[in-house]
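Engineer: Here's a sequence, model it:
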Amino acid sequence: MRGWLIETLGQPARLADLPDPIPGKGEALVDIRACGLNFADLLMAEGKYQEKPALPFIPGLELAGTVRALGPGTEGPPPGTRVAVYAGQGGLAQRGCFPVTSLLPLPDSLSFAEAAGFQIAYGTSHLALAHKARLQPGETLLVLGAAGGVGLTAVEIGHQMGARVIACARGPEKLALARAAGADEVIDSDTPDLKSALRALGGVDVVYDPVGGPAFDAALRATKPDGRLLAIGFASGTVPQVPANLLLVKNLTVIGFWWGGYLAFAPHLLRDSLVSLLDWQAAGRIKPHISNLLPFEDLPKGLDLLRSRAATGKVVIDIPATP
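Structural biologist: Sure thing, here's the model as predicted:
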């Protein structure tokens, strides 16, 4: 089979011929048909992510495909079942072996491409807003990076949860996309005084921030007393430093959130959340947005789209069927 291989941290992945994987007990062999790209793929390739796979490794955190075989003595979805998998690595190859506990059977309403980009983006936003921030109907939710892979899902989910959603993104095209996803108000991220713009809209109760940097600082100062700020990621490259005195006087809570971390201590929360989201998708309440579906050989282009923050929604790599 062919797969993209990271052999040296900080160096580009190489498309290589690799041995066919063989599933062990508790594993399923999956024919991979699509892999969703995430900013974490860039960090992992540089050795800067919280998870550091041993070299060499196949990147690709989330994927979708069809079960080809089960390992010896393993019960799981039978061969031919369409599944999504949160793998952590291994998605950018034609086949892979994954624990059967990581397989999520797919409804017919989701294509492989949509399913490959579904889990991390929607799962992050749903669990962060519902479980961690306890977002309530009628509250005001600010989403930074609102046209990106996770930001756009936060707009959708916040709208579905009954919040008033303020979306912050760069440029009219991205703001229009956020508005179509359910944003009630939009603010260009290049606005010279984001704090004042947010205060003019009445302030915010919950901040969803996958960006970090100066936007977090402005949002912090526009958050209402007893507000909650979700630190989702730092796509800007700058990790905010939070003044504890401001947290104290305004009774604010800053909440760190890493979706993949729940696999280690509460995987049932992830699965329950994804099951709920699949129900929402089947009912037409949410619709995955793929801005770029690229051929298998164009992985470098997909990663450049993430690096430059040029993509809206998800970037997904299409992987051709194998005999």
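
Engineer: all contacts plus neighbour counts: C-alpha atoms, from now on.
Structural biologist: Fine.

Engineer: Enumerate every residue touching residue 198.
Structural biologist: By CA atoms under 8 Å, 6 or more residues apart in numbering, the residues touching residue 198 are 204, 219, 222.

Engineer: Which of the residues you listed fall within strands?
Structural biologist: Residues of the contacts of residue 198 located in strands (DSSP state E): residue 204.

Engineer: Kindly reformat the contacts of residue 198 as JSON lines containing distance to residue 144 and neighbour count.
Structural biologist: Shown next, in JSON lines, are the contacts of residue 198 (distance: CA to CA, whole Å; neighbours: other CA atoms under 10 Å):
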{"residue": "204", "distance to residue 144": "12", "neighbour count": "25"}
{"residue": "219", "distance to residue 144": "9", "neighbour count": "26"}
{"residue": "222", "distance to residue 144": "13", "neighbour count": "23"}
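
Engineer: Distance to residue 73 added to the contacts of residue 198, as a markdown table?
Structural biologist: Listed next are the contacts of residue 198 as a markdown table, based on distance: CA to CA, whole Å:
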| residue | distance to residue 73 |
| --- | --- |
| 204 | 53 |
| 219 | 53 |
| 222 | 56 |
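
Engineer: all helices for the stretch 101-250 of the chain, in order.
Structural biologist: 112-116, 119-126, 151-160, 172-180, 194-200, 214-222, 244-250 (DSSP state H, counting those that start in this stretch).

Engineer: residues contacting residue 286?
Structural biologist: Residue 286 neighbours (CA under 8 Å, 6+ apart): 156, 157, 280.

Engineer: So what's the residue count around the first one?
Structural biologist: Meaning residue 156. Around residue 156 there are 25 other residues, counting by other CA atoms under 10 Å.

Engineer: Next, the second sequence, to be compared with the first:
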Amino acid sequence: MRIWQIEHLGEGPFLAQTTTPQPAAGQALVRVEAVGLNFADLLMRDGKYQVKPALPYVPGMEMAGTVESLGPGTLGPAPGSRVLAYVGQGALAEWVCAPADRLLPIPDTMPFDHAAAFPIAYGTSHLALDHKARLQPGERLLVLGAAGGVGLTAVEIGARMGAEVIACARGAEKLAVAQAAGATILIDNDTPDLKAAFKALGGVDVVYDTIGGEMGEAALSALRPEGRFLTIGFAGGTPPQIRANHLLVKNISVMGLWWGGYLNFAPDVQDASLRQLLAWYAAGGLRPHVSHSLPFDQVPQALDLLAARKSTGKVVITRS
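Structural biologist: This next block holds a predicted model:
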């Protein structure tokens, strides 16, 4: 079978051949139909992600496909089941052996590209807004990086939870995508004085920060007393510098959220969240936005789209 492999940090993946794996006890063999790409794939490639796999490794953190077989004595979705999974790494292969207990059946109405785009982006936003920040109907939510893979789901889920959503993204095209997902107030990243623009909003209750740096610091200043600042990622390159005395004076909470970490210390929380999200999808309540769908042999081009910030929502790799 074909796999994409990274041999050296900082270098792109190359296409290689290997034998099709056989599932061990507790595993399922999945024919991979689609793989969702994430900004974290770029960070992992460059050795800047919190998880540093041993080299060489196969990239790809989330996937969707069809169960082909189960390992000896393994209980799990029956062969033929359509499933999605978060695997952390290794998804960019034609077949993957994954822990059977990580596979979630997907709705009949869900195409594989939507399923592959689903776990990390929607899971991150739902846990952050619901489990961590306890976002309430009528509150104001400011999303930084609102047209990206994770930020766009925060807009959509925040609107579904009854919040007034303010989207910050670069350019009219990306802001239009955020508006279609449920944002009602739009702010361009290139606004000359973002801090003043955020303060002019009259206060927000929750900030969802995927960018970090000076933009995150500017958004922090817009929080109302007892506001919650969610630090999700640092696509801008650096974390925001947060002064503890500002948190004290304004009674503000800063909350970190690494969705993948829940698999290690609270997998039941992660699983319940994903099942809720899949139920919302099945009921027509969520609409994943896949701006680019590329075939398996174009993984380097797909990663370039992410690196150049040319995508909105998700970039997905399909089997053919």
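
Engineer: Mind checking the TM-score on these two?
Structural biologist: Remark: TM-score between the superposed chains equals 0.99 [TM-score structural alignment, normalised by the length of the second structure]; 320 aligned residues with a CA RMSD of 0.8 Å.

Engineer: ok, back up a step: quick one: which of the helices of the stretch 101-250 of the first structure is nearest residue 258 of the first structure?
Structural biologist: Proximity of these to residue 258 of the first structure was assessed by CA to CA; the nearest stretch is helix 119-126, lying at 7.6 Å.

Engineer: which residues touch the closest one?
Structural biologist: 62, 84, 86, 149-151, 153-154, 157, 258-259, 270, 273-274, 277.

Engineer: Strands - which of these land there?
Structural biologist: 62, 84, 86.

Engineer: Find the residue at the geometric middle of the first structure.
Structural biologist: Residue closest to the average C-alpha location in the first structure (CA atoms, centre = their mean): residue 121, at 2.8 Å.

Engineer: For the longest helix anywhere in the second structure, name the packing helices and strands.
Structural biologist: The longest helix of the second structure (DSSP state H) is helix 267-282. Here helix 267-282 of the second structure touches helix 119-126, helix 262-265, going by 3 or more CA pairs under 8 Å, 6 or more residues apart in numbering; DSSP states H and E.

Engineer: Of those helices, which stretch is the most buried?
Structural biologist: helix 119-126 (a mean of 24; mean count of other CA atoms under 10 Å).

Engineer: and the angle from that helix to helix 151-160?
Structural biologist: 40 degrees (axes from the mean of the first three to the mean of the last three CA atoms, to 10 degrees).

Engineer: how big is the offset of helix 119-126 of the second structure relative to the first structure?
Structural biologist: Helix 119-126 of the second structure: mean distance to aligned residues in the first structure after superposition is 0.4 Å, counting by mean CA distance after the TM-score superposition for the first structure.

Engineer: The contacts of residue 286 of the first structure into JSON lines, with extra columns for distance to residue 182 of the first structure?
Structural biologist: Compiled in JSON lines, the contacts of residue 286 of the first structure are given as follows (distance: CA to CA, whole Å):
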{"residue": "156", "distance to residue 182 of the first structure": "6"}
{"residue": "157", "distance to residue 182 of the first structure": "9"}
{"residue": "280", "distance to residue 182 of the first structure": "15"}
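
Engineer: and which of these is nearest residue 30 of the first structure?
Structural biologist: Ranked by distance to residue 30 of the first structure (CA to CA), the contacts of residue 286 of the first structure are led by residue 280 at 25.8 Å.

Engineer: quick check, nearest of the contacts of residue 198 of the first structure to residue 312 of the first structure?
Structural biologist: The closest of the contacts of residue 198 of the first structure, once distances to residue 312 of the first structure are taken by CA to CA, is residue 219, at 22.0 Å.

Engineer: Show the contacting residues for the closest one.
Structural biologist: Residues near residue 219 of the first structure by CA under 8 Å, 6+ apart: 194, 195, 198, 207.

Engineer: Apply 10 Å and report the result again.
Structural biologist: Neighbour list for residue 219 of the first structure: 142-144, 194-199, 203-204, 206-209, 229 [criterion: CA atoms under 10 Å, 6 or more residues apart in numbering].

Engineer: For ChimeraX, what selects the buried ones among those?
Structural biologist: The command below creates a ChimeraX selection of those among the contacts of residue 219 of the first structure that count as buried (16 or more other CA atoms under 10 Å):
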select :142,143,144,194,195,196,197,198,203,204,206,207,208,209,229
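
Engineer: sorry, back to before: the longest helix of the second structure vs the first structure, mean deviation?
Structural biologist: Mean deviation for helix 267-282 of the second structure: 0.8 Å (mean CA distance after the TM-score superposition for the first structure).

Engineer: Flag every buried residue along that helix.
Structural biologist: For helix 267-282 of the second structure, by 16+ other CA under 10 Å, it's 270, 271, 273, 274, 277, 278, 281.

Engineer: go on, stretch 94-109 of the second structure?
Structural biologist: Buried residues in stretch 94-109 of the second structure, defined by neighbour count with 16+ other CA under 10 Å: 94, 95, 96, 97, 98, 99, 100, 102, 103, 104, 105, 106.

Engineer: check which helix or strand covers the fifth one.
Structural biologist: Spelled out, it's residue 98 of the second structure. strand 95-99 (DSSP states H and E).

Engineer: Need the residues that contact that strand.
Structural biologist: Against strand 95-99 of the second structure from outside (CA under 10 Å, 6+ apart): 1-3, 19-33, 63, 65-71, 74, 76, 85-87, 90-91.

Engineer: try 8 Å this time
Structural biologist: So strand 95-99 of the second structure is contacted by 1, 20-23, 26-32, 87, 90 (CA under 8 Å, 6+ apart).

Engineer: out of these, which are inside helices?
Structural biologist: Using DSSP H, none of those sit in helices.

Engineer: are any of those residues buried, and which?
Structural biologist: Neighbour counting with 16+ other CA under 10 Å marks 23, 26, 27, 28, 29, 30, 31, 32, 87, 90 as buried within those.

Engineer: OK, contacts around the last one?
Structural biologist: Residues in contact with residue 90 of the second structure (CA under 8 Å, 6+ apart) are 57, 58, 59, 60, 61, 96.

Engineer: Not counting sequence-adjacent ones, nearest residue to residue 318 of the first structure?
Structural biologist: residue 34 (4.7 Å; CA to CA, 6 or more residues apart in numbering).

Engineer: Looks to me like that neighbour is in a strand.
Structural biologist: Yes. Per DSSP: H, G, I helix; E, B strand; the rest coil, residue 34 of the first structure lies within a strand segment.
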